[in-house]
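Asker: Sequence first, predicted coordinates after that:
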Amino acid sequence: MFYDQLTRVNAEEKEKEQEQEQEQEQEKLKDWD
């Protein structure tokens, strides 16, 4: 049970990191204009 909870939390953290990386990429593209 605890392991399932831990896995879910890790998955959510990875999703947040990916979203932040995508936002940073978009910011870089804005800077190029």
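Answerer: It's in.

Asker: Could you use CA atoms for every contact and neighbour count after this?
Answerer: Will do.

Asker: From the chain's centroid, how far away is whatever helix or strand residue 18 lives in?
Answerer: Assigned by DSSP states H and E, residue 18 belongs to helix 2-32. Mean-position distance between helix 2-32 and its chain equals 0 Å (Cα atoms, centre = their mean, to the nearest Å).

Asker: for stretch 23-33, same thing?
Answerer: 17 Å.

Asker: Included below, for side-by-side comparison, is a second structure:
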Amino acid sequence: MSILALATILLWIAVFYELNKPSEKQKERKIVV
């Protein structure tokens, strides 16, 4: 159960990071363009 909880948290963090990273990069790219 501990491993499953850790994996879920890690997955959520990864999803949040990937969702926040592209958003900021796309915004910066749009501004640059």
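Answerer: Received it, and whenever you're ready, just let me know what you need. Computed from a predicted structure; not experimentally measured.

Asker: And the TM-score between them?
Answerer: Overlay of the two chains. TM-score (TM-score structural alignment, normalised by the length of the first structure): 0.75; 32 aligned residues with a Cα RMSD of 0.9 Å.

Asker: Buried residues, the helix holding residue 18 of the first structure. List them.
Answerer: Within helix 2-32 of the first structure, no residue is scored as buried using 16 or more other Cα atoms under 10 Å.

Asker: helices or strands next to that helix in the packing?
Answerer: Using 3 or more Cα pairs under 8 Å, 6 or more residues apart in numbering; DSSP states H and E, no helix or strand is in contact with helix 2-32 of the first structure.

Asker: ok, the spatially most central residue of the second structure - contacts?
Answerer: The centroid of the second structure falls nearest to residue 17 when counting by Cα atoms, centre = their mean (2.0 Å). By Cα atoms under 8 Å, 6 or more residues apart in numbering, the contact set of residue 17 of the second structure is empty.

Asker: State the distance from it to residue 11 of the second structure.
Answerer: Distance, residue 17 of the second structure to residue 11 of the second structure, using Cα to Cα, to the nearest Å: 10 Å.
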